[in-house]
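S.K.: Quick one: sequence plus predicted model below, questions after.
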Amino acid sequence: MKDYLVKALAFNGTIRAYAVRSTDTISEVQKRHDIWPTTSAALGRSMSAAVMMGAMLKGEDKLTIKIEGDGPIGPMVIDSNAHGEVRGYASNPDVHFELNEMGKLDVKRAVGTSGMLTVVKDLGLREFFTGQVPIVSGEIAEDFTEYFVVSEQVPSAVALGVLVNPDNSIKAAGGFIIQVMPGATDETIGILEERIANMEPISTMIDGGLSPEEVLSSVLGAENVEILDMVDVSFKCNCSKERFGNAIIGLGEKEIREMIAEDGQAEANCHFCLESYVYDKEELEGYIHEIQSRS
């Protein structure tokens, strides 16, 4: 099964829902960065949430999420957009602990329980929308639940999961976001709370072969769900030599001349995909001429 997400409504439009299978996408990131299991769980959960949040956007809108806890992973940064494209990295990918008392990967210990979760949305306006909440658990799903309630005033249930194989590869990854819209009855909310409290872990559902549609049917009841859209999900990095070149130009003539004097070249590395771009002396001198022609 390929990675994709679904958008849905339920209970006569009073519930909005998203579900994603992200196994291959998280696997791509794990392999690129050679990530250890606990970090894979933390970053994978975060990326699954980010790609579903991207699906809440429109057109060319995009968002960036930064989770900066006091744990050894350090800051995690994730970008996503409305087209199911996502990329992310953890500052320290080589973090792993023994399983916690629940027999699960100890994401809380790796992320930390103090810090901030920040969401920055580029909606094509002059100003970016920024929402920020304190980390409440470090388990990621609870932290996004807090974000939706506090920053966007939307009561939400967020479930995120990643299963990691003994060889550190990704076995299953995915999640869902269920949001309560105006008009939802207490009865509907009660049904949802009971279903969510008694459901299998989302990672187990994905590992068992359930599709995103089947996940939502399991959580919401098949008779209540109306699927609105399906979007393919994939890892995609938009870095390029030109983009980094523009960043070098932005450093100014003095710093570029120092690069030439010290190293005779410059090298830029992408944190997201680990691609490296080298700029020789001739290219750097070309940037200086470009700066001079603008002044």
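M.R.: Structure received.
S.K.: rest of the way, CA atoms for contacts and neighbours
M.R.: Will do.
S.K.: Check which helix or strand residue 17 maps to.
M.R.: For residue 17, the host element (DSSP states H and E) is strand 15-21.
S.K.: That strand: which residues count as buried?
M.R.: Neighbour counts over strand 15-21 (16 or more other C-alpha atoms under 10 Å) mark 15, 16, 17, 18, 19, 20, 21 as buried.
S.K.: same deal with stretch 145-152?
M.R.: Neighbour-count burial for stretch 145-152 [16+ other C-alpha under 10 Å]: 145, 146, 147, 148.
S.K.: helices and strands around whichever strand or helix holds the second one, which ones?
M.R.: The one in question is residue 146. Here residue 146, judged by DSSP H and E, is contained in helix 141-151. Applying 3 or more C-alpha pairs under 8 Å, 6 or more residues apart in numbering; DSSP states H and E, we find helix 141-151 packed against helix 37-54, strand 129-134, strand 156-164.
S.K.: Pull the contacting residues for residue 4.
M.R.: Residue 4 is in contact with 20, 21, 22, 84, 212, 230, 231, 232, 233, 234, counting by C-alpha atoms under 8 Å, 6 or more residues apart in numbering.
S.K.: center of this protein - which residue?
M.R.: Nearest to the mean C-alpha position of the chain, by C-alpha atoms, centre = their mean, lies residue 47 at 2.5 Å.
S.K.: any idea how far residue 218 is from that residue?
M.R.: 23 Å (C-alpha to C-alpha, to the nearest Å).
S.K.: Below is structure B, check it against A:
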Amino acid sequence: MKDYLVKTTIYNGYVRAYAITSTNTVEEARRRQDTWATASAALGRTITITAIMGAMLKGEDSNTIKIQGNGPIGAIIADANAKGHVRGYVNNPHVDFELNEKGKLDVARAVGTEGSLSVIKDLGLKDYFTGEVPIVSGEISEDFTYYFATSEQLPSAVGAGVLVNPDHTILAAGGFIVQVMPGADEEVITSLEEQIQSFPAISGLIREGKTPEQILQQLFGEEEVKIHETMPIEFRCKCSKERLANAITGLGNAEIQSMIDEDHGAEANCHFCNETYLFTEQELEELKS
């Protein structure tokens, strides 16, 4: 199944919900980053939620997420746009532990329980929207739930899960975000809370072959789930040799000449996709102004 996301409304528009399958996207990130199991789960949950948040945007808008905890994984960085393109990386991909007391990958231990979650939205304006909240659990889904309630004043339920095979490849990944719109009555809110609390792990549902539509229908039971849009999701990096060439040009002639004299060329690596770009002495000469 190809990765995709659905945008829906329920309860006559008083609740909006997004669901996503992201198995292939998370696997591509894992492959490029060479993450171990627990790091894969942390990165995968972050990428999954970031992709959903990107789908909330319009046009050329994009967002960047940074989770900086006090755990051994270091920072988790992910960004996404409104077109379904998402990418991400972790500072230390080689982090793995024994399963926690619940028999799950110990993401909180990898991320840490102290630190911050920040969201930067580029809405095509001169100023960026930035929201930052403290990490509340390190499990990532709960941290994003807290972010929406605190920074955007939007009551939300966020769920994301990643299952990892014994060979460290990704077995299943996906997530959802459910948000209560202003004006919803208490009956809707109470019903929603009960449904979400009793809902099974989303990664397990995806492993069973459930689609995003089926996941939301199972979550909301007899309520009508109105689908507004379906969009493909994929790991896609923005890097290119041209962009890196522009960055090198910005260093100035003196720094470029130093690369030529001392290193006889230059090598640049993208954190997100791990692609390496090589610049010969002649290419560096051509970048000098």
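M.R.: Received the coordinates, thanks. Bear in mind that the values here come from a model prediction, so they are computed numbers and not experimental data.
S.K.: Work out the TM-score between the chains.
M.R.: Remark: TM-score between the superposed chains equals 0.98 [TM-score structural alignment, normalised by the length of the second structure]; 289 aligned residues with a C-alpha RMSD of 0.9 Å.
S.K.: about what we covered before: let's see which of the contacts of residue 4 of the first structure end up in helices.
M.R.: Among these, the ones falling in helices (DSSP state H) are residue 212.
S.K.: just to revisit the earlier point, would you mind measuring from the residue nearest to the centre of the first structure to residue 288 of the first structure?
M.R.: With distances taken as C-alpha to C-alpha, residue 47 of the first structure is found 38 Å from residue 288 of the first structure.
S.K.: Then residue 173 of the first structure?
M.R.: 46 Å.
S.K.: Need the nearest residue in space to residue 34 of the first structure, chain neighbours excluded.
M.R.: Nearest non-adjacent residue to residue 34 of the first structure, counting by C-alpha to C-alpha, 6 or more residues apart in numbering: residue 93, 7.4 Å away.
S.K.: Okay, and that neighbour sits in which element?
M.R.: Using DSSP H and E, no helix or strand contains residue 93 of the first structure.
S.K.: same for the top strand by length along the first structure, what does it pack against?
M.R.: Determined from DSSP state E, the single longest strand within the first structure is strand 170-180. Using 3+ C-alpha pairs under 8 Å, 6+ apart, the elements in contact with strand 170-180 of the first structure are strand 15-21, helix 23-33, helix 37-54, strand 156-164, helix 202-207.
S.K.: Quick one: name whatever helix or strand follows that strand.
M.R.: Next in sequence after strand 170-180 of the first structure, counting helices and strands by DSSP H and E, comes helix 186-198.
S.K.: Could you dump the helices and strands packed on strand 170-180 of the first structure into a markdown table and include distance to residue 184 of the first structure?
M.R.: Formatted as a markdown table, these follow (distance: least, C-alpha to C-alpha, whole Å):
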| stretch | distance to residue 184 of the first structure |
| --- | --- |
| strand 15-21 | 7 |
| helix 23-33 | 32 |
| helix 37-54 | 21 |
| strand 156-164 | 12 |
| helix 202-207 | 24 |
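S.K.: what about the ones you listed, which gets the closest to residue 284 of the first structure?
M.R.: Between residue 284 of the first structure and those, the shortest separation by C-alpha to C-alpha is 28.9 Å, and it involves helix 23-33.
S.K.: If any of the contacts of residue 4 of the first structure are buried, give me the ChimeraX selection for them.
M.R.: If you want just the buried ones from the contacts of residue 4 of the first structure in ChimeraX, going by 16+ other C-alpha under 10 Å, the selection is:
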select :20,21,22,84,212,230,231,233,234
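S.K.: just the contacts of residue 4 of the first structure now: which is nearest residue 109 of the first structure?
M.R.: Nearest to residue 109 of the first structure among the contacts of residue 4 of the first structure is residue 22, at 23.5 Å by C-alpha to C-alpha.
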